[in-house]
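Give me a model of this one.
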Amino acid sequence: MKQPFEWDNYSDQPYQLKDRGFKKKMRKKELFSLFKTILIALIVIPFSLLAMPFVRRKKIISSTFFSLGVDFTREPQATQDMLDELEVEHILVRFKLWEMHTLKNLQTFLKNNSNKKITLKILQDAEHIKDSKLLEKDLNEVFTATHNEVALFEIGSTINRAKWGFFSVNQYLKFYKTAYTLKKKKFSNIKLIGSGVIDFEYHYSAHTLFNLCKCKYDGVSALLYVDRRGAPENTQMGFTLLDKIALLSTMIWLSPKTTQELHITETNWPLSGTKPYAPTSEHECVSHKEYANFMLRYYLLAFASQQVDSVSWHQLIAPGYGLVDSREGIQKREAYSTYMYMLHTLKNAQFLRLDIKRDYYILQCLVNNQLLQIHWSLKPTTLRNEDFFTVYDKNGQKVEHELLKIGASPLYIFIANAQ
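Modelled structure (predicted):
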């Protein structure tokens, strides 16, 4: 990236823009688009809220629901070894348009993982946002090199944060349309997803889904973080994670711009004590235990919604927020085991129902024709361990206590003789 946009290699994101005059100037240029964003949101969001009860659940393919973000340039051999160990069937790979020299390495990595479903997240910089011809040239090169291995191309990311280069939805739509036009001309078989709005800022999502741009999505991407609210069950403006998913799913259902696919392409919690690698302040950071618990519960809630086609955890190796710390060699965190057991247990699961009563959660599904209940509670309690229970903790360790402690760490309870 060029000035005033600079990349922070510690947290894997751009630095905050410090030039207030530049930000003010750019936002002033985009006032018309910002006005449209507000106007569209005032119409779309209330209507979507009314329509939420009428949106049906989809049939989610559990094997590709559990996706994992990876950096193909970071510890490549260790990354490949862990992907093989995890047996993950869906990965999301980031590619930076300002690092076109890494394209051959990307090709090699994708071919080594051609047995997996791959989402390629194409990250923008200011130069490619400004220069449509450069963008078309480089996208053409990327699509040519990778289209045989990639199932989904996510075009752009984090469009509602100025430090990522976009100052309005109109700017993003112009950026996305370049990719869409190229698809129509030369790559009709590829699938493009957008719009990459981060957090619960659905006024931007509304504008990306309801507009006059001559372009469409093959699915919608969202960076649905809830880390600033603490636990994934916590509310924001009265909305739980399930409510946020339902509202966005409804907007997608109503939009003429997209197919009915929703992919959460980035989410995580920052880890305490990892500055400067943590992408937020210490106030938002959590312990290793909380990180593993929150990750698992986020996945369980998103899976229970049956409205999300995939969730990509961000990411495998990252000292400040990943499953693995790479500061002093490869060190797998507790969450690595939690992710592995979740994936191995649920990748062939058939969802049945989610029951919530007084902050006590029970997700029920069938796994190989056996009933599995996953229990957790925001208010610690106990449950008798029955003779027909086989119980495992979040990391796959068998639990044989007479009284089961039900709390923040979910327990997997397999129930015998269920068909």
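
C-alpha from now on. contacts and neighbour counts both.
OK.

quick one, what contacts the closest residue to Phe351 other than its chain neighbours?
Closest residue to Phe351 apart from its sequence neighbours, by CA to CA, 6 or more residues apart in numbering: Cys365 at 4.4 Å. The contact partners of Cys365, by CA atoms under 8 Å, 6 or more residues apart in numbering, come to 349-353, 371-373.

Next: Asn140.
By CA under 8 Å, 6+ apart, the contact set of Asn140 is Leu182.

swap in the one 5 residues further on?
Going by CA under 8 Å, 6+ apart, Ala145 touches 103, 107.

Likewise for Leu247?
Leu247 neighbours (CA under 8 Å, 6+ apart): 48-49, 52.

another one to check against the first:
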Amino acid sequence: MKNQPEWWDPYSCQPYKMRDEDKPRSGLGNVWEYSKVAGSNLIGLPAITYQYLRLKKQPANIAADTFVGLSVAPDDQYDSASVEMVEELGVKQLLVRIPSWDVAALEDYVRFLELFPSNEFVINILQSRDSVTQLDVWQQQVSTIIAATKHMANTYWIGNAVNRTKWGCVHTGQALDLQVAVEALRGRFPGVKLLGSSIIDFEPLLSWRTLWNFRDYHLDGNAALLYVNRRHSPYGTQYGIFDLENKLRLAKAMTRLSNRSDDKLWITETNWPLLNTKPYTPNSGNPTRTVDEETQAKYLKWYYQIAWQTGWVERVYWWQLINPGYGLVDHREGYLRKMPSYYALKDIIQGELELPPSGVEA
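Here you go, the predicted model:
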């Protein structure tokens, strides 16, 4: 990223946490949007519950190198090494972020994409904190990015973590505004696929709001940033019943019932932050929310195995290749050290997608 705004943390690759005094104050718009979230969930609850209970696992007939995805990022120092590692891993599906505010550096992103002529790309277009108030600028930025990269990609994931204020959206309605603005570009770019929802973590009320509404947009797939690291392993539960499998079950039920999305569920981001890696780790760094390298590798395998066995998920992307706080490769000592999770992902791509033994610890 060439042009980093002052609110961007280059170590953890996300906006800095906002101070309470800097957060926008709630107003009537927030209250009205919250009422829509509540209303849509009350209306949808019977159908969602029915779909959730009747949904059966159907192990996916998807090749590992189609199912497994990996996020990569341009860095002049490591671009050649990234190409070599992607080839060594055998990963075919890559995801690259392009910030909407960095369109002046688009040539650098295009150059990076062209280093991987044999790979398929999803491009995640990041919103800025100004995007929701300058929708015409946002729309033009997205149009410019698609025009510059469409020879390398045809799938664009719109927005990121739209349910986190630090990313720019005060409420879900503003996230829908971003999606509507991009929908208007379809006529200029026939054949382009758009992914959305873009809800991070397990927040089903907000997920349903982005998947069932009467705004003017259509998603070619539901992009969910489904992190489960706060529950430790993929077998850890939230609200007593929602381990990873049941979270995926609910996400799939909602996707199937959506009036705004095709019935395709993509996990576009997940990982486990690592112990003692501040400032690179994106969370507090406390042991309750971070793991050691061996545990990260074990959980990575379990996540992919569980998701693949359900048959409900089209693809899962690990965020990301090079980052000592949560990635597969540590670069802090002036060289690239492949961590255990690197080799775990390689094993998965080579076909180790069977479920782990029953009775594993959560």
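
Now, of the contacts of Leu247 of structure 1, which are buried?
Buried by 16 or more other CA atoms under 10 Å: 48, 52, out of the contacts of Leu247 of structure 1.

Name the residues of the helix of greatest length in structure 1 that are buried.
Longest helix in structure 1 by number of residues (criterion: DSSP state H): helix 31-51. Neighbour counts using 16+ other CA under 10 Å place 33-34, 36-37, 40-41, 44-45, 48 of helix 31-51 of structure 1 among the buried residues.

burial count for Leu211 of structure 2?
24 (other CA atoms under 10 Å).

again but with Ser255 of structure 1, I slipped
Neighbours of Ser255 of structure 1 (other CA under 10 Å): 18.

Who are the contact partners of it?
Ser255 of structure 1 touches 209-210, counting by CA under 8 Å, 6+ apart.

From Gly39 of structure 2, how far out is the corresponding residue of structure 2 for it?
Alignment note (TM-score structural alignment): Ser255 of structure 1 maps to Ser258 of structure 2. Applying CA to CA, to the nearest Å, the value for Ser258 of structure 2 to Gly39 of structure 2 is 15 Å.

go on, Pro74 of structure 2?
Using CA to CA, which is the criterion applied here, Pro74 of structure 2 is 43 Å from Gly39 of structure 2.

Repeat that for Ala63 of structure 2.
Counting by CA to CA - Ala63 of structure 2 and Gly39 of structure 2 are separated by 40 Å.

Repeat that for Gln58 of structure 2.
32 Å.

Gln309 of structure 2 -> structure 1?
By TM-score structural alignment, Gln309 of structure 2 lines up with Ala304.

for the host helix or strand of its match, which positions count as buried?
Using DSSP states H and E, Ala304 of structure 1 maps to helix 288-305. Judged by neighbour count (16+ other CA under 10 Å), helix 288-305 of structure 1 contains these buried residues: 288, 290-305.

likewise stretch 69-89 of structure 1?
69-72, 79-80, 82-83, 86, 88-89.

ok, now which ones touch the alignment partner in structure 1 of Leu95 of structure 2?
Using TM-score structural alignment, the partner of Leu95 of structure 2 in structure 1 is Leu92. Applying CA under 8 Å, 6+ apart, we find Leu92 of structure 1 in contact with 67-70, 118-121, 265, 312.

and Leu92 of structure 1, that's in a strand?
Yes - with DSSP: H, G, I helix; E, B strand; the rest coil as the criterion, Leu92 of structure 1 is located in a strand.

Next, count neighbours for whichever residue in structure 1 pairs up with Leu274 of structure 2.
Under the alignment (TM-score structural alignment), Leu274 of structure 2 pairs with Leu271 in structure 1. Applying other CA under 10 Å, we find 25 residues neighbouring Leu271 of structure 1.

Please consider this matter closed, and thank you.
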